[in-house]
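Asks: heads up, no residue letters with this:
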């Protein structure tokens, strides 16, 4: 099974197709230097085939090519990034440090 992933930027999502049929989507919000991954969904009939994993892998590689960071709000994307080596460098980390106010 070949999963073809494209960036449907006008719809703010990556799309995964299997045999030309839309199989999964990963929605995002893009800003300069940051892609917020908000939701991933596998369409009926394509569950349990690894389509979402391949979609996320290819989407993250696309973000890497753009030189951007990823803020994974979607639990699937966040979990995928934790389980796979080599993607820590893509995760957005706040540069601000919160300190407790002194009394």
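Replies: Ah, there it is. Because the structure is a prediction, the values reported are computed rather than measured.
Asks: only C-alpha atoms from now on, for both contacts and neighbour counts.
Replies: Fine.
Asks: contacting residues for residue 58?
Replies: Contacts here follow CA atoms under 8 Å, 6 or more residues apart in numbering; on that basis residue 58 touches residue 5.
Asks: helix/strand/coil for it?
Replies: helix (DSSP: H, G, I helix; E, B strand; the rest coil).
Asks: check the spacing between it and residue 75 real quick.
Replies: 17 Å (CA to CA, to the nearest Å).
Asks: secondary structure element holding residue 35?
Replies: strand 34-42 (DSSP states H and E).
Asks: do residue 14 as well
Replies: Assessed by DSSP H and E, residue 14 sits inside strand 13-18.
Asks: which strands or helices does the strand of greatest length in the chain pack on?
Replies: If you go by DSSP state E, the chain has its longest strand at strand 21-31. Packing partners of strand 21-31 (3 or more CA pairs under 8 Å, 6 or more residues apart in numbering; DSSP states H and E): strand 13-18, strand 34-42, helix 51-66.
Asks: alongside the first one, take a look at this:
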């Protein structure tokens, strides 16, 4: 685990529990962790790769894909557009999430 991923895991473990992740042939994400914090599921991903029709689609966070920042506890959090996430969910086969965004 690299230093940044390890730091995130340590911080989130102070606030909630780590949930065992399920291995999937549809993803080759470098780091993926699932937490439950105050009853809310929180996914942490770094180096996200989605496998769709035997092709790898890399979605690491890039500066040009950030559409805005939100400030939480004096930390700027980068946000991508809903259109970007719609595309991600479509590649993942998460049609429920695609429909939610479309509404």
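Replies: Yep, that arrived. All values reported here derive from a predicted model rather than from experimental measurement.
Asks: what's the TM-score once they're superposed?
Replies: Remark: TM-score between the superposed chains equals 0.28 [TM-score structural alignment, normalised by the length of the first structure]; 55 aligned residues with a CA RMSD of 4.5 Å.
Asks: contacts for the strand holding residue 14 of the first structure?
Replies: 1-8, 22-28, 51-52, 55, 59.
Asks: let's see that with 6 Å instead.
Replies: Residues outside strand 13-18 of the first structure that contact it (CA atoms under 6 Å, 6 or more residues apart in numbering): 3-8, 23-28, 55.
Asks: widest-spaced pair of those?
Replies: Spatial extent of these (CA to CA) is set by the pair 3 and 28 at 19.3 Å.
Asks: can I get the helices and strands packed on strand 21-31 of the first structure in TSV with distance to residue 81 of the first structure?
Replies: Shown next, in TSV, are those (distance: least, CA to CA, whole Å):
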stretch	distance to residue 81 of the first structure
strand 13-18	17
strand 34-42	12
helix 51-66	9
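Asks: just these: most buried one?
Replies: When these are scored by mean count of other CA atoms under 10 Å, the highest mean neighbour count falls to strand 13-18 (a mean of 22).
Asks: quick one, helices of the second structure?
Replies: 3-13, 82-92, 95-102 (DSSP state H).
Asks: one step back: what is the nearest of the contacts of strand 13-18 of the first structure to residue 34 of the first structure?
Replies: residue 28 (10.0 Å).
Asks: tell me how many other residues crowd residue 19 of the second structure.
Replies: Residue 19 of the second structure: 13 surrounding residues under other CA atoms under 10 Å.
Asks: er, residue 7 of the second structure actually
Replies: Around residue 7 of the second structure there are 12 residues (other CA under 10 Å).
Asks: gap between it and residue 13 of the second structure?
Replies: For residue 7 of the second structure, the distance to residue 13 of the second structure - CA to CA - is 10 Å.
Asks: what does residue 92 of the second structure give?
Replies: 27 Å.
Asks: go on, residue 52 of the second structure?
Replies: Separation of residue 52 of the second structure from residue 13 of the second structure (CA to CA): 32 Å.
Asks: cool, residue 46 of the second structure as well?
Replies: With distances taken as CA to CA, residue 46 of the second structure is found 17 Å from residue 13 of the second structure.
Asks: next one: residue 96 of the second structure
Replies: Plainly put, residue 96 of the second structure is 29 Å away from residue 13 of the second structure if you go by CA to CA.
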